[in-house]
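> Requesting a structural model of the entry that follows:
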Amino acid sequence: MSRDRFNPVPLDIDKTRKRWSRDPAFAKAYDALSDEFAALAELVRARQQADMTQADVAERMGVAQATVARLESSAGSRKHAPSMATLRRYADAVGCVLLITLAPKPAAKKPNLRSSAR
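Prediction:
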């Protein structure tokens, strides 16, 4: 038997994402999921603001804690995309209402032709 000890290296998510974002394929894929990341972060934020654990939310929703964990980590997984009914139940469990907003896409910046012609 080896006497080597396992010494895990802590993962710095922000630093890792910044490093991976230098890869254009990663950046494109990450940007394509940015709305899902934002929505899932909002779920976690609401739960934490309500000072609740996943188990607390699960109990109020009448589901297993693993279901709430899967819901909060389902970014990019079309297999586990939550239904509107599930999102409403989650919102209710953490004392919130579900609001959905559609906003216009930001306009692409057009080159300033006047400044380049001078």
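
> all contacts plus neighbour counts: C-alpha atoms, from now on.
Noted.

> Now tell me what touches the longest helix along the chain from outside.
Criterion DSSP state H: the longest helix present in the chain is helix 34-49. Taking contacts as C-alpha atoms under 8 Å, 6 or more residues apart in numbering, the residues outside helix 34-49 that touch it are 53-54, 57, 71-76, 91, 94, 96.

> next up, for comparison:
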Amino acid sequence: MTKLAVLKKQWMQNSEVREAYDTHAYEFEIARSLIEARTEAGFTQAEVAKRMGTTQSVVARIEGGAQLPSMKSVIRYATAIGAHPVLQLMRDKPQ
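Down below sits the predicted model:
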């Protein structure tokens, strides 16, 4: 388990942290998907920024998970790494 995974596991035991995380879970999942796609494609943030015609700090914000990127930004990002976005909605399991 990575150091980050260990820390996350510890933090998630705190109900306040877990509630805050759950509030932004979708944003974090999107950010994780973007970062994973970029690293699998072998690009740095700076290289993606150059291909997008923007700055590395903009790419860092897109990947940051603090706010959702626009669909236009996701498409530009995907194109820059030689990919295309796919939107998929999953139904929640009944509780």
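
> ok, back up a step: tell me the residues of structure 2 aligned with the longest helix of structure 1.
Under TM-score structural alignment, the counterpart of helix 34-49 of structure 1 in structure 2 spans residues 25-40.

> Please identify the buried residues of that stretch?
Of the residues in stretch 25-40 of structure 2, those with enough neighbours to count as buried (16 or more other C-alpha atoms under 10 Å) are 27-28, 30-31, 34-35, 37-38.

> Kindly reformat the residues you listed as CSV containing distance to residue 57 of structure 2.
Formatted as CSV, the entries for the buried residues of stretch 25-40 of structure 2 read as follows, by distance: C-alpha to C-alpha, whole Å:
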residue, distance to residue 57 of structure 2
27, 18
28, 18
30, 18
31, 15
34, 15
35, 14
37, 18
38, 15
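
> of those residues, closest to residue 89 of structure 2?
For residue 89 of structure 2, the closest of those turns out to be residue 30, at 12.7 Å, with distances computed as C-alpha to C-alpha.

> how near is that closest one to residue 13 of structure 2?
Using C-alpha to C-alpha, to the nearest Å, one gets 23 Å for the distance from residue 30 of structure 2 to residue 13 of structure 2.
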